[in-house]
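here is the input, now give the coordinates:
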Amino acid sequence: MNVLIALRDVQKARFSFKSFVAQSLIVFAVVLACFAAPRDASAQTYRFTDVTIEGNQRIEPGTILTYAGIARGQTVSAGQLNEAYQRILDSGLFETVEIEPRGSRLVIKVREYPTINRIAFEGNRKIKDDDLSGLVESKSRQVFSPSTAERDAASISEAYVQNGRVAARVTPKIIRRSENRVDLVFEIFEGRGIEIQRVSFVGNKVYSDRRLRRVVGSKQAGLLRAIINRDTFVEDRLEFDEQVLTDFYQSRGYVDFRVTGTNAELARERDAYFVTFNIQEGQQFRFGRITTTSEVPEATPAHFQNVLRIKPGVVYSPSLVENSIARMERLAIKKGIDFLRVEPRITRNDRDLTLDVEFQLVRGPRVFVERIDIEGNTTTLDRVIRRQFDTVEGDPFNPRQIRETAERIRALGYFSDADVNAREGSRPDQVVVDVDVEETTTGSLTFGGSYSTDAGLGISVGFRERNFLGRGQTLAANLSLSGNTSNYAINFIEPAFLGRDVAFAFSSSYVETDGDNSLYDTTYANLRPGITFPVAERSRLTLYYSGSYSDQGNYAGASPTLAAEAALGGQFASAVGYRYVFDSRDNGLNPNAGVLIDTGMEFGGLGGDQDYVKSTLRVVGETRVLNEEVTLRGILEAGSIDFKGSTRGRAVDRFTQKVIRGFEPNGMGPVQAGEHLGGNLFAAAKFEAEFPLGLPAEFGITGGAFYDIGSIWNVDTIVPPVAQSVGFEARHVIGLSLFWESPFGPIRMDFSKALQKEPGDIERQFDFSVRTDF
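As a prediction, the model looks like this:
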């Protein structure tokens, strides 16, 4: 028993010792932790009875104290002083800031940013100073800001990137002047433009790379890279190229076309880009069934169906659908049906590759145009912009008409940018149309030189203002002088005569020449006012009056007829006439084909010395074949002049122009004593093909072949003997052509051979012409 008690005591003793040791360790750890932990020091505080501002010149002390946020007598900590320093510095007004506590006085020292004395650009050649000044935010007589100067440098760099100079560097520097002023200088290293070495397409099967390169704006570097700037790489241009590719394909029925990606890879030498467009063409669709339905009781579907011009089987194009909608909505306005909307519903037939279009006539929301606000036009009058609208205040609102108006405003060419948007007006059922434009230059002064085998060397000076006095009028004057011709002309056009879609034009010209025939000179003066107005969607009619004076003198040849005509002296002619033009080449049903019809008649005898009826006709048919690689063109021209009563025409009144290629002007037709008299009738048919020669598209060089047949005949001689070749005798000519769309202007060279000619004809086997404006 005693032994057991003893063992328990020993165990208790051991347990008590272990507890003691554990407790001791815990206490030691707590003490050690207390000594190791950072002790809270009492934060230093300040109390200022006075605050002094030093170094400020333009900024008021009160403004600086407001930024600091420290009041006299306020107790502040060191952290709050640091925050006050940061607030003053972040104001952007001071170059340096110091805060010094001096006992009970706080001293704030500042150094204000200098003012900008002037802004200069150094090293720029490709972009002018005036253009760069419009990009920078920094201005003279304003406070210099380093952050603003850095943004300005970035903006200038971006402008150079847009011009294809991705290596351009811009560094803003300051030159200190007296009275805390600085000159801000942007040092520019332009670098060289990085060219596009290759433009290629992946996935195209219908159209070749050569054809698609003519569509996109990005061009490969060619021989004239120093003149043609379109071969420099501009990243933003690629987005535009994707859109024009999409428009190109969709206008030709490829409704599934899409650009899956555009890659622009920089060459290893970093001196050129390789641009690749990855595309999916899809299948070509045509129009299927064309129907019209109506949910508007007063809109009869048959009436609206009749105004459509598209037919089943025509290649599908979104623009044709849009034009059809416009036709229907115009008919609704004519019938007095307000708020009618046309919703095209398209059903796809993959089996036969057609698209059925159902034009559904529905009632649109009753929304009116409250007003039209125009901003940004400083020169152009408001009425010039307003007359592009088919809508006025109070009319029903039509979103499609607003989109068309925006396109018409941009097409004027008076503005570098034009935005037309609609927003909610004073009530939910009214909208306000905002027009925001940015004007651009509309005048031009040109100096040019020309050369042709007809007239030799020549010079020209021209002035043209497309927005005269901001009224949308065109005023032009031209002077051309060559070895045998002097030509003076003045033209004026009012496109909206009396506020309507009627153009009033007035032209005057004076020409002196001895180029028609080396044996006599000619003088011709003309005044011609007229009006032009639309008669259909693609046709216009011109009505005009013509008053002219002509003289054919200084004749020294052997032709009795020409001698008698020269003896008549100067003659006056007074006439009225018309001209009708129909053109579907750019906006017809087929984007690859079109027709131009240009015909007119002139009736002389309203006083003056001449009584005649003159008729002219010109018909041009054009189509592109072989996936638009080859252009086929046919031209039919004819003219007649019928002199009435005792009036007889002279050589200056008859047709003497070059009717077909392969002959000199006035080098074919009736002949008397070895001299050409011209003719009262002419007719010509010309057939030509233009095709690629396998050269890179950026060269702009193509080839052609032609076949012409034509004649000038019929002349009433004043005195006998009768001239030879007065009847119709067809001449036949074949030839080859070389075309070059050069930066200096279009150059054409024709090599011809006459297969059939008549005695007295004067051949021309080579013809070269070029014109340059510089």
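
every contact and neighbour count from this point should use C-alpha atoms.
OK.

and Met328, how far from Phe533?
22 Å (CA to CA, to the nearest Å).

and the two? which has more neighbours close in?
Taking other CA atoms under 10 Å, Met328 and Phe533 do not tie; Met328 has more neighbours (22 against 18).

what kind of secondary structure is that one in?
Using DSSP: H, G, I helix; E, B strand; the rest coil, the structure places Met328 in helix.

is it in contact with Phe304, as I believe?
Yes - between Met328 and Phe304 there is a contact at 5.9 Å, judged by CA atoms under 8 Å.

part of a helix, is Arg8?
Yes - residue state for Arg8 (three-state DSSP) corresponds to a helix.

I'd like to know how many residues surround it.
12.

which helix or strand contains Val3?
Using DSSP states H and E, Val3 falls within helix 2-36.

then Arg403?
Assigned by DSSP H and E, Arg403 belongs to helix 399-411.

here is a second sequence; please produce its structure as well for comparison:
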Amino acid sequence: MHYGERGILMGFVSKSFITCGALVGLSFPVFAAEGALVAGVSFSNRYGATGNLGLEFNDLFNETTQARLGFRSGENGEEWNAGLSTVYGLGETALGRETSLQFGLKASVSDWDVNPYQTENYEFNFGVGGNPTEMLSWYAGAFFRHDSLNNADDGLSAIIVDDLGSSEAYGLEAQLTWSDKDRAEVLQTGSVLSLGIATTFSNEDYRDWSSYNVRGETTVGAFGQSVLFVGLGGGAVRSKSDENRIHVLDRIFSNSDLPRGFAWGATGPIDPVTDDALGGTRYVAGTVELMAPLPRPGMAVGAFVDAGSVWDLGDLASDGVIDDDYDLRSSTGLSLIWSSNHGRLRASVAEPISYNDDDDLERFSFQFTASF
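Next up, the predicted model:
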């Protein structure tokens, strides 16, 4: 499964991009909601130069319902997305404090040059969550997805060709998280541990699988006001059908953030003929970073060592042509973080230490988001 698509398989995800956005509050009533017009431009190593326009609504129908609609277009493709979510609080129950029912709808259509096909994704999820203690939270629910892969490029990898067309996946998922850390603070000490599992019940198009992931991180004081951050995560998705095969939409793809210094998909199996990223069924990622504050409030500089890998295609690599062995990639470098009321900046310069000769390296990454 792609990192972050459901938040149940992957422990690390982000994509390097530059974004300058304008957030303009509007005082017009939409079903008694507070609305905002969001506009901006961006540049990324994956999507190129893009412009985006969107609408966001809070308190739609009731104080716990949010809706969004967005469109992004650029020289390397375009996409649109929409979402609706609502939370119904149940208060304190036998399941814990702040127990709530949660419902969500999501839809997206994406067509970018980085992927050799167009994707359409529609998802509905519902579940229940709670907080047994101040630091412990949990969620358990069900999901239904309808996906389509269309308009494939010529010369598409044969491993992906069999996944073209429409397919569906539905199942159950659960997440347990313990945290005593406020992620909004750049140098705050504390720890986070999360465990996730999911399973589907579909025998269609190799979409019957079970998955798990675990992620732990801790930030401790070092010397002066500096801190040491250590993070480690891993997981897998396993086929439940007779054929040991996972659909491309459910496989794991590495991103350009862990390990830093490598492009999207570079730390996993690649088709040697078409150069298409194929993803894998197992992953591991870790980082150690020493961070120190700069004179400007909310700004810090760090030195890091990253390592990670995605591997194992099951029966898809049985012919020996595709290299899906475990090959740990690693890098070291410097990072800069700045967080303020108007936005957040992350930049890094990385030098790969261990890598394969055909890996797509990306030594510099930069991400900036802002709202005004």
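
re the thing from before, and the helix holding Arg403 of structure 1, what other elements does it pack with?
Applying 3 or more CA pairs under 8 Å, 6 or more residues apart in numbering; DSSP states H and E, one finds that helix 399-411 of structure 1 contacts strand 415-424.

go ahead and measure how far the next helix-or-strand element following the strand it packs on is from the middle of the chain.
Next helix or strand after strand 415-424 of structure 1 toward the C-terminus (DSSP H and E): strand 430-439. How far strand 430-439 of structure 1 lies from its chain's middle: 20 Å, per CA atoms, centre = their mean, to the nearest Å.

hmm, who's touching whichever helix or strand comes after strand 430-439 of structure 1?
As assigned by DSSP H and E, the chain's next helix or strand after strand 430-439 of structure 1 is strand 443-452. Here strand 443-452 of structure 1 makes contact (CA atoms under 8 Å, 6 or more residues apart in numbering) with 456-467, 768-774.

of the residues you listed, grab the buried ones for PyMOL.
PyMOL command restricting the contacts of strand 443-452 of structure 1 to the buried ones, with burial defined by 16 or more other CA atoms under 10 Å:
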select buried, resi 458+459+460+461+462+464+465+466+467+769+770+772+773
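
now, which of the contacts of strand 443-452 of structure 1 lie within helices?
Using DSSP state H, no member of those sits in helices.

and for the helix holding Arg403 of structure 1, what span of structure 2 is it aligned with?
Alignment of helix 399-411 of structure 1 against structure 2: no match, by TM-score structural alignment.

corresponding residue for Asn714 of structure 1 in structure 2?
Under the alignment by TM-score structural alignment, Asn714 of structure 1 pairs with Asp312 in structure 2.

for the stretch 51-200 of structure 2, which segments count as helices?
Using DSSP state H, counting those that start in this stretch, the helices of the stretch 51-200 of structure 2 run over 158-161.

now Thr260 of structure 1: how far from Arg210 of structure 1?
20 Å.

ok, back up a step: the helix holding Arg403 of structure 1: how far from the chain's middle?
Distance of helix 399-411 of structure 1 from the chain centroid (CA atoms, centre = their mean) equals 15 Å.

what angle separates that helix from strand 430-439?
Interaxial angle of helix 399-411 of structure 1 relative to strand 430-439 (axes from the mean of the first three to the mean of the last three CA atoms, to 10 degrees): 10 degrees.

list the buried residues in helix 399-411 of structure 1.
By neighbour count on 16+ other CA under 10 Å, the buried set for helix 399-411 of structure 1 is 402, 404-406, 409-410.

quick one on the thing from earlier: so between Thr260 and Arg210 of structure 1, which is more surrounded?
Per other CA under 10 Å, whichever of Thr260 of structure 1 and Arg210 has more neighbours is Arg210, with 18 against 12.
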